[in-house]
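S.K.: Take a look and give me a structure for this.
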Amino acid sequence: MTILKRLNTPVFYAEGVPTLDQVKDMKLTINFPEHEEILLDILRLREYEFSTIDARLTSVSGWSVRANWQGVIFKSLFDSFDINFDVDHVFMESYGGYTTCVSLKKMLYEKVLLCFMVDGDELELEYGYPFRLIIPHLWGYKSIKAVKKISFIKGYKKGFWEQRGYSDHGEIEPGITYDVNSKKKVEIPGGEVLFK
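M.R.: Purely as a prediction, here's the structure:
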């Protein structure tokens, strides 16, 4: 059981929580303009350098949880492809069709992680199994769960929540959030939430 489940971290899946059968053999497809797509499964991802980031996932719905997220730093994954292409955004899609888009510049931030474990435990289905993005400096709707496709594109493309009026940029705004770890309300200044 992960720290997320032990802390009773809220679960929100716009497309519904997947079943194990739907995602157990899922591969991650990486698309580039005018280039053959790359398929990665969990075993292949584990061949990359394993990293841990101590960071918070902060939801626009008013909560934040701190954990040690584990997986592959997105920038390391990006750099490993060694392909020259003219792109400036990353469009992502989940197993169930949920989508979001983030600028490449924001995706290359040092803490952005393609995550498959948290505090030493494999992610549960409701928290993004088999792999998800953790983008600690943006609202949680940008940290897509059960991601199955990552496309490097030129120009911005609205995702699921962005089409429904959410911010295209996803920057965390100042306000009050509920800290799942301490069970207290905390004031946040905006940007990445850093309190322990």
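S.K.: contacts, neighbours, all on C-alpha from now
M.R.: Will do.
S.K.: Are there helices or strands packed against the top strand by length along the chain, and which ones?
M.R.: Using DSSP state E to define each element, the chain has its longest strand at strand 63-73. Helices and strands touching strand 63-73, by 3 or more C-alpha pairs under 8 Å, 6 or more residues apart in numbering; DSSP states H and E, are helix 3-6, strand 51-59, strand 113-118, strand 175-179.
S.K.: Kindly calculate the angle that that strand makes with strand 113-118.
M.R.: 110 degrees (axes from the mean of the first three to the mean of the last three C-alpha atoms, to 10 degrees).
S.K.: So which bits of strand 63-73 are buried?
M.R.: 63-67, 69-73 (16 or more other C-alpha atoms under 10 Å).
S.K.: cool, and stretch 110-128?
M.R.: 111-119, 122-128.
S.K.: now swap in stretch 176-193 and tell me
M.R.: Neighbour-count burial for stretch 176-193 flags 177-181, 188, 192-193 (criterion: 16+ other C-alpha under 10 Å).
S.K.: Nearest to Glu34 among these?
M.R.: Glu192 (34.5 Å; C-alpha to C-alpha).
S.K.: which residue packs closest to the closest one, ignoring adjacent ones?
M.R.: His137 (4.0 Å; C-alpha to C-alpha, 6 or more residues apart in numbering).
S.K.: Equivalent analysis for Asp119, please.
M.R.: Using C-alpha to C-alpha, 6+ apart, the closest residue to Asp119 is Asn68 (5.0 Å).
S.K.: check contacts around the one you found.
M.R.: Taking C-alpha atoms under 8 Å, 6 or more residues apart in numbering as the criterion, Asn68 is in contact with 52-55, 118-119.
S.K.: Please generate a structure for the following sequence too, so the two can be compared:
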Amino acid sequence: MHKLTKLNTPIFWAEGHPGSLKRENWQIEVSGSCEKPGIFTWENLLALPQKEVKGRLTSVTRWSVEGFWQGIPLSEILQAVAVKENCRYIRFWSINKIYDTSIPIEIANKEKSLLAYSFDGELLTEDYGGPIRAFIPYLWGYKSAKSVVAIELMDYYVPGFWEKRGYTDSGEIEAGPCRDLNDGGKIKYIPDGEVLKFN
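M.R.: Model prediction:
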């Protein structure tokens, strides 16, 4: 059983669960405002510098789970494709390109922003966005797109799947009650911004 399952982490796919996905055949297309657009295969991704960060995925539905996430820093992707100076936003597309969401490039360049493929040493399953997902602990979880197949580098903002349905464009985490899944789902209080600790 996956560690995220053991922690009773909710499984939620707004666009429908994708079923079984083949990790070894995975590709992420990067296009838009860059000098070297291209396709990153699974092997290409693993050949880039890797990082493990301790952080929390915090849902707008008020639960939060902490662990060690491993993957490729988004800053490495941006460097590899030679992002242009006019790029302002990174737009993620999930499998089947139904779900999308965008984050500012400044957030993408932060140290904990990853294309993550493992949690606490276990490869991510499809339930939790595997083979590889965005991990953006600075913003609500809907900005951490699951099963990413494409990244668009853009000089303007486009509302994504949930943003079109009323969620904030910024995705900024707001203070209030939140279930700590690492503590049996106990209700605690979080401050604004990245959840580093509960009040």
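S.K.: Kindly confirm whether my reading is correct that the residue nearest to Glu192 of structure 1 touches Gly190.
M.R.: No: between His137 of structure 1 and Gly190 there is no contact under C-alpha atoms under 8 Å: 9.1 Å.
S.K.: which neighbours do the two share?
M.R.: What both His137 of structure 1 and Gly190 touch, as defined by C-alpha under 8 Å, 6+ apart, is the set 171-172.
S.K.: all helices of structure 1, in order?
M.R.: Per DSSP state H, structure 1 carries helices over the ranges 3-6, 20-23, 42-45, 74-81, 104-107.
S.K.: Highest mean neighbour count out of those helices?
M.R.: Comparing those by mean neighbour count (mean count of other C-alpha atoms under 10 Å), helix 104-107 ranks first with a mean of 17.
S.K.: mean offset of that helix relative to structure 2 (after superposition)
M.R.: With mean C-alpha distance after the TM-score superposition for structure 1, helix 104-107 of structure 1 departs from structure 2 by a mean of 1.2 Å once superposed.
S.K.: name the helices or strands packed onto that helix?
M.R.: Using 3+ C-alpha pairs under 8 Å, 6+ apart: helix 104-107 of structure 1 touches strand 89-94.
S.K.: ok, residues contacting the strand it packs on?
M.R.: Residues contacting strand 89-94 of structure 1 (C-alpha under 8 Å, 6+ apart): 99-105, 107, 144-157, 159.
S.K.: Would you check how far apart Asp183 of structure 2 and Phe135 of structure 2 are?
M.R.: 21 Å (C-alpha to C-alpha, to the nearest Å).
S.K.: for the most centrally placed residue in structure 1, what are its contacts?
M.R.: The C-alpha lying nearest the average C-alpha coordinate of structure 1 belongs to Leu133 (C-alpha atoms, centre = their mean; 1.9 Å). Counting by C-alpha under 8 Å, 6+ apart, Leu133 of structure 1 touches 112-115, 142-145, 147.
S.K.: What is the nearest of those residues to Lys27 of structure 1?
M.R.: Out of these, the member with the shortest distance to Lys27 of structure 1 (by C-alpha to C-alpha) is Val147, at 9.0 Å.
S.K.: What is the neighbour count of Phe40 of structure 2?
M.R.: A count of nearby residues for Phe40 of structure 2, using other C-alpha atoms under 10 Å, gives 17.
S.K.: Please report the distance of the counterpart of it in structure 1 from Ile176 of structure 1.
M.R.: Under the alignment (TM-score structural alignment), Phe40 of structure 2 pairs with Leu40 of structure 1. Distance of Leu40 of structure 1 to Ile176 of structure 1, given as C-alpha to C-alpha: 39 Å.
S.K.: do Gly62 of structure 1 as well
M.R.: For Gly62 of structure 1, the distance to Ile176 of structure 1 under the criterion C-alpha to C-alpha works out to 7 Å.
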